[in-house]
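Chemist: model the following, please.
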Amino acid sequence: MKVKEANIREIAEHLLCGNICFLNIVTGDFEYHPAEIDFFPDEENPWQEVIDQVENNWDDYIRIEPMNSNQSYTVMESFADQLEADGFRKKLLAALNRPKPFRNFNYLIHESDFRQEWFDFRQERNVEWVREQISDQVDA
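Modeler: Below you'll find the model as predicted:
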């Protein structure tokens, strides 16, 4: 079964938003829900239908997790390494080697001219991440 490129890209976007995705290896469609859901005691889970769908058909799905912090750090480091702007590259690498590297990196990126370039780079790395996770079970 071949998974549509649009679905792979959309899964990658959902992962960046903190969701867990489930690819249906029979249909190529996917479901998702937030990785962490906090509710008040008597509140109904708005994602229960998705959770039930996946749990009741578990053999048809692949669970796709977001990158862990080490993997995300590596993506940030790779972005900095490939920059041609030597001064900004050095600032990013220095930020990654200080305490709270994610916050420091994001602060610099969001205050720079490289913001969109970072978003595009991160999205492509997440697309690759999705492909890696599903490649042994479907055609990606």
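
Chemist: going forward, measure contacts and count neighbours with C-alpha atoms only.
Modeler: Fine.

Chemist: can you report how many residues neighbour A12?
Modeler: Neighbourhood size, A12 [other Cα atoms under 10 Å]: 26.

Chemist: now do F22
Modeler: F22: 22 surrounding residues under other Cα under 10 Å.

Chemist: likewise for D120?
Modeler: For D120, using other Cα under 10 Å, the count is 12.

Chemist: swap in the one 5 residues further on?
Modeler: The burial metric for R125, expressed as a neighbour count using other Cα under 10 Å, is 17.

Chemist: secondary structure element for it?
Modeler: Following DSSP states H and E, one finds R125 within helix 115-134.

Chemist: please give the structure of this sequence too, so both can be compared:
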Amino acid sequence: RWENCVRIDPPELGESFGIMERFIRDCIPDDAGIKERLRKAVSGRKPFRNFKYVIDGSEYRQKWFDFRQGQLERLVADYLNSLDIDASAK
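Modeler: Below is the predicted model:
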């Protein structure tokens, strides 16, 4: 039934940007050369495109997809909880 549905919009640009920054900070080792390339990618013009370009050609690509999925699931769960809806209910 449609009256029981909840519309969840995609994250705003600021939140999506924060997800990329957290990934760089928390998931890429400091000694990995790609860390600086990713930092530069998100600090210039067109950060989303540049991040994608760098990450797609790296060994961290799948780690990025897994991290982003987990972050999006957390956002959805937090939103549902704010509506007093149990996110773990099926």
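
Chemist: one step back: the helix holding R125 of the first structure vs the second structure, average offset?
Modeler: Mean deviation of helix 115-134 of the first structure relative to the second structure after superposition (mean Cα distance after the TM-score superposition for the first structure): 0.4 Å.

Chemist: which part of the second structure lines up with that helix?
Modeler: Mapping helix 115-134 of the first structure onto the second structure (TM-score structural alignment) gives residues 61-80.

Chemist: what's in contact with the matching stretch?
Modeler: Stretch 61-80 of the second structure is contacted from outside by I8, I19, F23, I55, D86, A87, using Cα atoms under 8 Å, 6 or more residues apart in numbering.

Chemist: make a markdown table out of these and add distance to K63 of the second structure, neighbour count and secondary structure.
Modeler: Below are the contacts of stretch 61-80 of the second structure laid out as a markdown table (distance: Cα to Cα, whole Å; neighbours: other Cα atoms under 10 Å; DSSP: H, G, I helix; E, B strand; the rest coil):
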| residue | distance to K63 of the second structure | neighbour count | secondary structure |
| --- | --- | --- | --- |
| I8 | 25 | 10 | coil |
| I19 | 13 | 18 | helix |
| F23 | 9 | 18 | helix |
| I55 | 10 | 19 | helix |
| D86 | 28 | 12 | coil |
| A87 | 24 | 14 | coil |
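
Chemist: how about the strands in the first structure?
Modeler: Ranges of strands within the first structure are 19-24, 30-34, 61-64, based on DSSP state E.

Chemist: do you know which of the ones you listed lies nearest L96 of the first structure?
Modeler: Of all the strands of the first structure, it is strand 19-24 that lies closest to L96 of the first structure, at 24.9 Å by Cα to Cα.

Chemist: buried ones in stretch 61-81 of the first structure, by neighbour count?
Modeler: If you call a residue buried by 16 or more other Cα atoms under 10 Å, then stretch 61-81 of the first structure has these buried ones: 61-67, 72-73, 75-77, 79-80.

Chemist: counterpart of it in the second structure, which residues?
Modeler: With TM-score structural alignment as the criterion, stretch 61-81 of the first structure aligns to 5-25.

Chemist: residues in contact with the matching stretch?
Modeler: K35, L38, R39, V42, F48, W64, F67, R68, Q71, V76.

Chemist: nearest to S135 of the first structure among the buried residues of stretch 61-81 of the first structure?
Modeler: Nearest to S135 of the first structure among the buried residues of stretch 61-81 of the first structure, counting by Cα to Cα, is I62 at 10.7 Å.

Chemist: and for the aligned partner of N106 of the first structure in the second structure, the neighbour number?
Modeler: Correspondence of N106 of the first structure to the second structure, assessed by TM-score structural alignment: K52. Neighbour count of K52 of the second structure, defined by other Cα under 10 Å: 16.
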